[in-house]
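Peer 1: sequence and predicted structure are below.
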Amino acid sequence: MGISFAPPRLEPFGPVVLAGLQRSHRVDRDRKEIGLDISAQWHALAAVAGSLPVLPPRLGYGVALHTPEGANRFDYFCGFPVDGLIYVPAELVALALPRLTVAVFEHHEHVSLLHSTTELIFATVLPMAEIEPADEDTCPAAFIQRYTERFDPATGLGGVEVLVPVKV
């Protein structure tokens, strides 16, 4: 089963304030272990986010932050949009993303294959489409995972998009 994409669509995104959890993950580990750690991070968020005043629709966001060249760790943030910094409870952190233009890719496979989708987007799809990703001076996010209301956490399927901030 191969991963395929429709041509990316460009759309505006943000600004948005997200409330959630941010953790560092080592890159020298097996992808399955990293995936399990990120899944555990989402479960930890779910345990504390019940009273979070999330804006409708209830979208979840996973954000891979830019990593310095040669680093053996990456930071991953998972969270939900809130109406502003004052709505971020003390047990969570805030991530403010500016207004961006993003290339949007739909992910139709199991959520555990997001790493393969993301690698293919950056290695092949963006260069072929002559789209250049934004750098960290423009946006803290290397890419954003958007979990729509169609996403089923029980099966890991449906309603996932990968948003790549791009230079315009």
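Peer 2: Nice, I can see it. Residues are numbered from 1 along each chain as shown.
Peer 1: going forward, measure contacts between C-alpha atoms and count neighbours the same way
Peer 2: Will do.
Peer 1: distance from the top helix by length along the chain to the middle of the chain?
Peer 2: The helix spanning the most residues in the chain, taking DSSP state H as the definition, is helix 31-48. Centroid displacement of helix 31-48 relative to its chain, using C-alpha atoms, centre = their mean, to the nearest Å, is 13 Å.
Peer 1: and the nearest residue to residue 141 once chain neighbours are set aside, how far is that from residue 153?
Peer 2: Counting by C-alpha to C-alpha, 6 or more residues apart in numbering, residue 65 is the residue found nearest to residue 141 once chain neighbours are left out, at 4.4 Å. The span separating residue 65 from residue 153 equals 23 Å under the rule C-alpha to C-alpha, to the nearest Å.
Peer 1: of those two, who's got more company?
Peer 2: Higher neighbour count among residue 65 and residue 153: residue 65, with 19 against 11, using other C-alpha atoms under 10 Å.
Peer 1: quick one: contacts for that one?
Peer 2: Residue 65 makes contact with 74-77, 140-143 under the criterion C-alpha atoms under 8 Å, 6 or more residues apart in numbering.
Peer 1: can I get those residues in CSV with distance to residue 8, neighbour count and secondary structure?
Peer 2: Supplementary listing: the contacts of residue 65 in CSV, determined by distance: C-alpha to C-alpha, whole Å; neighbours: other C-alpha atoms under 10 Å; DSSP: H, G, I helix; E, B strand; the rest coil:
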residue, distance to residue 8, neighbour count, secondary structure
74, 25, 15, strand
75, 25, 15, strand
76, 23, 19, strand
77, 24, 24, strand
140, 21, 19, coil
141, 18, 24, strand
142, 16, 18, strand
143, 14, 23, strand
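Peer 1: want to compare, so here's the second one:
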Amino acid sequence: MIPNNIQAIEEPLHLGCLVKKYAIPGKMDLTSQWIEFLRYFPKLKSGNLSMTYGVCWHISDDEMEYWAATKVNPADQLPSEFEHRSLKAHEYGVFLHEGHVSELSNTVDAIFKGWDEAYEYQPDFNNRFFFEKYGPSFEPQTGLGGVEVWVPVIKQ
């Protein structure tokens, strides 16, 4: 499997995040986390609902964080339940997720288990995260459309 394209984030991406920790393996209640995120969303000064992010940050082999997030100004005051986080400038392999959002883990598994080792870009395992980007065509009511998975990459 190879990315649909390679894109660079030229400057750090500043995010306002509702952060939750999850055990690996374990049940991740991401739906409740997103519902909570949306409840606080009106309090975000510069947030944009047409572009949200789900960041999977691996803390260790048995624990990860999931950030329900939107781009914000680093100077914004956030609700007390939120944290400022940022993703560094880097190159990313971008994969389109074609199915329902509940099937996103299948796409992620296919990316990491089926990466073409001959491809000129490889996952950058020095970065222990990837993120989901929910664009303007994503329909939260149906769980369909406009979802990409971004994986940090390095050129071989």
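Peer 2: Received it, and whenever you're ready, just let me know what you need. Here the structure is a predicted model, which means the values were calculated and not measured.
Peer 1: TM-score for this pair?
Peer 2: After superposition, the two chains reach a TM-score of 0.87 (TM-score structural alignment, normalised by the length of the second structure), with 154 aligned residues with a C-alpha RMSD of 2.1 Å.
Peer 1: any idea which element residue 131 of the first structure lies in?
Peer 2: Secondary structure here is read from DSSP states H and E; on that basis residue 131 of the first structure sits in neither a helix nor a strand.
Peer 1: so how far is residue 120 of the first structure from it?
Peer 2: Per C-alpha to C-alpha, residue 131 of the first structure is found 14 Å from residue 120 of the first structure.
Peer 1: in the second structure, which spans are helices?
Peer 2: Applying DSSP H to the second structure gives helices spanning 30-40, 104-113.
Peer 1: out of the ones you listed, which is closest to residue 77 of the second structure?
Peer 2: Taking C-alpha to C-alpha as the measure, the helices of the second structure were each checked against residue 77 of the second structure, and helix 30-40 came out nearest at 12.7 Å.
Peer 1: counterpart of the closest one in the first structure, which residues?
Peer 2: Mapped onto the first structure using TM-score structural alignment, helix 30-40 of the second structure spans residues 38-48.
Peer 1: which positions in the matching stretch come out as buried?
Peer 2: Buried positions in stretch 38-48 of the first structure, judged by neighbour count with 16 or more other C-alpha atoms under 10 Å: 38-39, 41-42, 45.
Peer 1: mean shift between the longest strand along the second structure and the first structure?
Peer 2: What stands out as the longest strand in the second structure, according to DSSP state E, is strand 13-23. After superposition onto the first structure, the average distance of strand 13-23 of the second structure to its aligned residues comes to 1.0 Å, using mean C-alpha distance after the TM-score superposition for the first structure.
Peer 1: please name the nearest non-neighbouring residue to residue 88 of the first structure.
Peer 2: In space, and not counting its chain neighbours, residue 88 of the first structure is closest to residue 19: 5.5 Å by C-alpha to C-alpha, 6+ apart.
Peer 1: show me the contacts for the aligned partner of the one you found in the second structure.
Peer 2: Residue mapping for residue 19 of the first structure onto the second structure gives residue 16, with TM-score structural alignment as the criterion. By C-alpha under 8 Å, 6+ apart, the contact set of residue 16 of the second structure is 44, 47, 69-72, 78, 82-85.
Peer 1: for those, which ones persist in the first structure?
Peer 2: Counting by both residues aligned by TM-score structural alignment, their matches' C-alpha atoms under 8 Å, the contacts of residue 16 of the second structure that remain in contact in the first structure are 69-72, 78, 82-85.
Peer 1: nearest residue to the middle of the second structure?
Peer 2: Computing the C-alpha centroid of the second structure and ranking residues by C-alpha atoms, centre = their mean puts residue 131 first, at 2.3 Å.
Peer 1: how about the contacts of residue 65 of the first structure in TSV, adding distance to residue 159 of the first structure?
Peer 2: Compiled in TSV, the contacts of residue 65 of the first structure are given as follows (distance: C-alpha to C-alpha, whole Å):
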residue	distance to residue 159 of the first structure
74	25
75	23
76	20
77	19
140	24
141	20
142	20
143	16
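Peer 1: from these, which is closest to residue 25 of the first structure?
Peer 2: Nearest to residue 25 of the first structure, judged by C-alpha to C-alpha, of the contacts of residue 65 of the first structure is residue 74 at 5.4 Å.
Peer 1: what do we get in the second structure for the closest one?
Peer 2: Across the alignment, which pairs residues by TM-score structural alignment, residue 74 of the first structure is matched by residue 64 of the second structure.
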